[in-house]
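**Q** Here is my input, please return the structure:
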Amino acid sequence: MIAEYNRLGKHMPPNQFDLSWENFRSIVVPMPSIVDQWRIANFLDAETSRLDQLSRLRLTQLPLLTERGQREKLSQIEGYEPTWLELRRAGARVTTGPFGTALSAAEYVHGAVPVINPTHIKDSRINPSLSETVPPEVAIRLRRHMLRAGDMVVGRKGDIGRSALVNSDQDGWICGSDSIAIHFDQSRLSPAYIAHVLSIDSVREQLLARSVTATMPSLSEGNLLSLRIPYLDMQLQRKLVGKFDTDGEHVTSLSVSMSRQADVLTERRQALITAAVTGQLDVTTARSGVRV
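**A** Below you'll find the predicted structure:
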């Protein structure tokens, strides 16, 4: 069908058509009898409904996987009877990114030292923008706001608590004005452990409860330092990080598998429609029901 569109539509790309009404009227389409049209329509209504239901089921299972993982994570932490401490009492320090006259929009260049704001944090990873960077001399001027390997950068506006660890390749990047950097006393706190703790919604909700919500949720250094975390000794923190990492890989694998299944169901739905309306599938003999 797309080939027919392209033949009549000036050979434009498949997602761009410049088709006149006259050309549209001349497109050749399969035209079975009215009885067969109804038979095909009824068959497709039933089969695509089943496929859509399966696809929705796969997609609704994805957040349930995440929710279950969070519950198990918190349960394992609480099994060691942690002491709930404010971050400040666990030896953490924080630094807010530069704002106001400290860094102007005119100082941004392309492809230099990245400035990290919440929009650059996705799935607990930092994904910098090449267009939001500053020259090395500006980065040196802003060294107070530099991120160091082992720090955590946390969103302080909008999506409160969106966070990611800073790895060795990101050492020296700049904490943006809408972010706060957490610096850890690594003799007392494992950054990886805190990263897992902050991935738990019930912990992140503390941040939202403490935020200022005049127009947009906003988090201050004091509010972040008052966040209560389940504190354990370093040996237990490291042990749990290993367990959480392994469990996380399993959940990620399941999530990827479910997403692929949903994609396959979508492709199968389209293939089924194409086969039925073009006569490749005889709906009078096709078995009812869809198996995945």
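
**Q** going forward, measure contacts and count neighbours with C-alpha atoms only.
**A** Fine.

**Q** Specify the local secondary structure of Ser202.
**A** Three-state call for Ser202 (DSSP: H, G, I helix; E, B strand; the rest coil): helix.

**Q** Now do it against Val113, distance only.
**A** For Ser202, the distance to Val113 (Cα to Cα, to the nearest Å) stands at 34 Å.

**Q** Can you pick out the residue with more neighbours from the two?
**A** Applying other Cα atoms under 10 Å to Ser202 and Val113 shows that Val113 carries more neighbours, namely 23 against 13.

**Q** tell me the contacts of that one?
**A** Applying Cα atoms under 8 Å, 6 or more residues apart in numbering, one finds that Val113 lies in contact with 133-136, 139, 172-174.

**Q** First-to-last residue distance for stretch 135-148?
**A** Length of stretch 135-148, first residue to last, Cα to Cα: 18 Å.

**Q** Show me the strands in the stretch 151-292 of the chain, by range?
**A** Ranges of strands in the stretch 151-292 of the chain, per DSSP state E, counting those that start in this stretch, are 152-155, 163-165, 174-175, 179-183, 228-231.

**Q** picking that back up, can you tell me which of the contacts of Val113 are in helices?
**A** Members of the contacts of Val113 lying in helices (criterion: DSSP state H): 136, 139.

**Q** Filter the contacts of Val113 down to the buried ones and hand me the ChimeraX line.
**A** Entered in ChimeraX, the line below selects the buried ones among the contacts of Val113, by 16 or more other Cα atoms under 10 Å:
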select :133,134,139,172,173,174
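
**Q** Reformat the contacts of Val113 as JSON lines; add distance to Asp52.
**A** Putting the contacts of Val113 into JSON lines (distance: Cα to Cα, whole Å) gives the following:
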{"residue": "Thr133", "distance to Asp52": "44"}
{"residue": "Val134", "distance to Asp52": "48"}
{"residue": "Pro135", "distance to Asp52": "51"}
{"residue": "Pro136", "distance to Asp52": "52"}
{"residue": "Ala139", "distance to Asp52": "51"}
{"residue": "Gly172", "distance to Asp52": "48"}
{"residue": "Trp173", "distance to Asp52": "45"}
{"residue": "Ile174", "distance to Asp52": "45"}
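
**Q** Quick check, central residue of this protein?
**A** Computing the C-alpha centroid of the chain and ranking residues by Cα atoms, centre = their mean puts Asp123 first, at 4.6 Å.

**Q** Look up how far Ala209 lies from it.
**A** Asp123 is 22 Å from Ala209, where distance means Cα to Cα.

**Q** same question, Ile180
**A** Separation of Ile180 from Ala209 (Cα to Cα) stands at 17 Å.

**Q** what about these two, which has more around it?
**A** Per other Cα under 10 Å, whichever of Ile180 and Ala209 has more neighbours is Ile180, with 30 against 13.

**Q** To compare with the earlier structure, here is another sequence to fold:
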Amino acid sequence: MRNKELLFEAQTLSTDGSEELLSVSHLTGVGPRSEKNVTMTKAESLDGYRVVEQGDLVINTMWAWMGALGVARHAGIVSPAYGVYRPRPSAPFEPRFFDYLYRSTEYVMEMNRVSRGIWSSRLRIYPEVFLRMAVPMPPLEEQRAIADYLDRETARIDTLIEEQQRLIEMLRERRQAVVHRSVGGLDRIACRPTNDSWWPKLPEGWAPLRLRRVIRGLADGPHFSPNYVDEGVMFLSARNIRVDGWSLDDAKFVSEEDYLEFSKRVVPEPGDVLYTKGGTTGIARVVDLDFPFQVWVHVAVLKVRRDLVDPHFLAYALNSPPCYEQSQLFTRGATNNDLGLTRMVNIVLPVPPLEQQRQIIATLDQQTAKIDTLITESRQFIELARERRSAVITAAVTGQIDVREAA
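**A** The predicted model follows:
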């Protein structure tokens, strides 16, 4: 069967925009925008937005290739740029089954194949193309049985994922506590009062200094989105930098020419500290990559005064709770977070003598390595669970699982 035999394009528009605004996500499907963490600015007027009824299929035309679609469980309105498809009155349509089907990996891949656009990130699926696509059509009772089975199985997997996510959060809190105790001298007996509210007591010989005092320079990357290429020089953004390691699987690349042009502004080198200043702000990591790369505007490159501070100690200090809290207070913007260069340099951190810094680094490297290993194992479990979830959905909606036997 073709989608056009099951659905028709609904084109009713809101007259006053008073209906509930819905959001379409590749992670959570279709639901009220008010219940989701949406960072994009809301339009001033919602007049002319498309009306959505409960049970309609909603497709984000520009992001369908990554699975931004789903069957609406709430009535409301969506952007006029979205596609809204309503079940034909006589069609056997179980909303839960088709929500699983249309969002399955296999069907999203097929939509990706038939979408049109010059760049992969700009692909669009148009109504006439979507309506010509084939769609499986099991009997209504079987649709319900498959949906019931998938509700149970996905709920079980989601519970396991949530448990691992809570474990990761607990491990991160444990890591922060360990780092705070060491870089703040809280594990030392003799401390003296300071005049700083962030570090009110520090060991003898330690000083609370602003970040500007321990660096010889800082700069961020280009303040625009460059032209990305499939092969070239790695181009890092805030999402590629984590406290416990690099996240380079989705790193982008720029041409050699752009790399040289951006290098006129700053050249990241081993021993520098990268500090996130856009999106997720306040995360520091020492550069230990053995290949050239560049950074976007959301990353600051700190050139460290090594006569005062070891780069690894600086990263630990910046990632400690008091410094992270300062970074959040210095972050501006309701939707586009920005930890400006002129503000971040006012973050106060404790600075021990260099020899004590190195001792602290050695201790923390050993302690955090154990925690980071557990975090990595939990992340791998979550990744495998999500792959299992996707495989179960695809197998069920394509008839590869007899849900009556599996029940």
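
**Q** Using CSV, lay out the strands of the stretch 151-292 of structure 1 together with distance to Thr274 of structure 1.
**A** Shown next, in CSV, are the strands of the stretch 151-292 of structure 1 (distance: least, Cα to Cα, whole Å):
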stretch, distance to Thr274 of structure 1
strand 152-155, 47
strand 163-165, 45
strand 174-175, 52
strand 179-183, 50
strand 228-231, 55
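
**Q** Between these, which one is closest to His250 of structure 1.
**A** When the strands of the stretch 151-292 of structure 1 are compared by Cα to Cα, strand 163-165 sits nearest His250 of structure 1, at 20.1 Å.

**Q** So which elements touch that closest one?
**A** If you count contacts as 3 or more Cα pairs under 8 Å, 6 or more residues apart in numbering; DSSP states H and E, strand 163-165 of structure 1 packs onto strand 125-126, strand 152-155, helix 191-198.

**Q** Check what contacts it and list those residues.
**A** Strand 163-165 of structure 1 has contacts (Cα under 8 Å, 6+ apart) with 118, 121, 124-126, 149-155, 191-192, 195, 198.

**Q** Then stretch 216-228 of structure 1?
**A** 84-88, 92-96, 156-160, 180, 203, 206-208, 210-212.

**Q** which parts of that stretch are buried?
**A** Buried, per 16+ other Cα under 10 Å, within stretch 216-228 of structure 1: 217-220, 223-228.

**Q** Helices - which of these land there?
**A** Counting by DSSP H, the buried residues of stretch 216-228 of structure 1 contribute 223-225 to helices.

**Q** List the residues that contact the counterpart of Ser187 of structure 1 in structure 2.
**A** Alignment note: Ser187 of structure 1 maps to Asp307 in structure 2; criterion TM-score structural alignment. Residues in contact with Asp307 of structure 2 (Cα under 8 Å, 6+ apart) are Leu354.

**Q** Quickly note the distance from Asp307 of structure 2 to Val266 of structure 2.
**A** Asp307 of structure 2 is 21 Å from Val266 of structure 2, by Cα to Cα.

**Q** before we move on, back to that, what's the closest of the ones in helices among the buried residues of stretch 216-228 of structure 1 to Ala41 of structure 1?
**A** When these are ranked by distance to Ala41 of structure 1 (Cα to Cα), Leu224 comes first, at 57.9 Å.

**Q** Double-check Ile229 of structure 1 against Val197; I have them as touching.
**A** Yes. Checked against Cα atoms under 8 Å, the pair Ile229 of structure 1 and Val197 is within contact range at 7.4 Å.

**Q** what sits in contact with each of those two?
**A** Residues touching both Ile229 of structure 1 and Val197 by Cα under 8 Å, 6+ apart: Val203.

**Q** So between the two, which is more surrounded?
**A** Val197 (21 against 18).

**Q** Quick check: the more buried one touching Ser190?
**A** No. Using Cα under 8 Å, Val197 of structure 1 is not in contact with Ser190; the gap is 10.6 Å.

**Q** what about Thr246 of structure 1, neighbour count?
**A** Thr246 of structure 1 is flanked by 12 other residues according to other Cα under 10 Å.

**Q** Please apply the same query to the one 10 residues further on.
**A** Residues lying near Val256 of structure 1 (other Cα under 10 Å) number 13.

**Q** Quick check: the gap between it and Leu54 of structure 1.
**A** For Val256 of structure 1, the distance to Leu54 of structure 1 (Cα to Cα) stands at 16 Å.

**Q** Then Pro128 of structure 1?
**A** From Pro128 of structure 1 across to Leu54 of structure 1, the span is 36 Å (Cα to Cα).

**Q** Give the equivalent position in structure 2 for Gly69 of structure 1.
**A** By TM-score structural alignment, Gly69 of structure 1 lines up with Arg175 in structure 2.

**Q** Its match: which element?
**A** For Arg175 of structure 2, the element it lies in under DSSP states H and E is helix 140-183.

**Q** Next secondary structure after that helix?
**A** Of the helices and strands lying after helix 140-183 of structure 2 in sequence (DSSP H and E), the nearest is strand 191-193.

**Q** what stretch of structure 1 does that following strand fall on?
**A** Against structure 1, strand 191-193 of structure 2 falls on no residues (TM-score structural alignment).

**Q** Tell me which residues of that strand come out buried.
**A** So, applying 16+ other Cα under 10 Å, buried residues of strand 191-193 of structure 2: Cys191.

**Q** Test my guess that Ile182 of structure 1 contacts Met152.
**A** Yes. Between Ile182 of structure 1 and Met152 there is a contact at 5.1 Å, judged by Cα under 8 Å.

**Q** Identify the residues contacting Lys252 of structure 2.
**A** Applying Cα under 8 Å, 6+ apart, the residues near Lys252 of structure 2 are 228-230, 234-236.

**Q** try it again with 6 Å
**A** Taking Cα atoms under 6 Å, 6 or more residues apart in numbering, we find Lys252 of structure 2 in contact with 234-235.

**Q** From Thr335 of structure 2, how far off is it?
**A** Note on Lys252 of structure 2: its distance to Thr335 of structure 2, by Cα to Cα, is 23 Å.

**Q** again with Val287 of structure 2
**A** Per Cα to Cα, Val287 of structure 2 is found 28 Å from Thr335 of structure 2.

**Q** So between these two, which is more surrounded?
**A** Shown here are Val287 of structure 2 and Thr335; by other Cα under 10 Å, Val287 has more neighbours (17 against 11).
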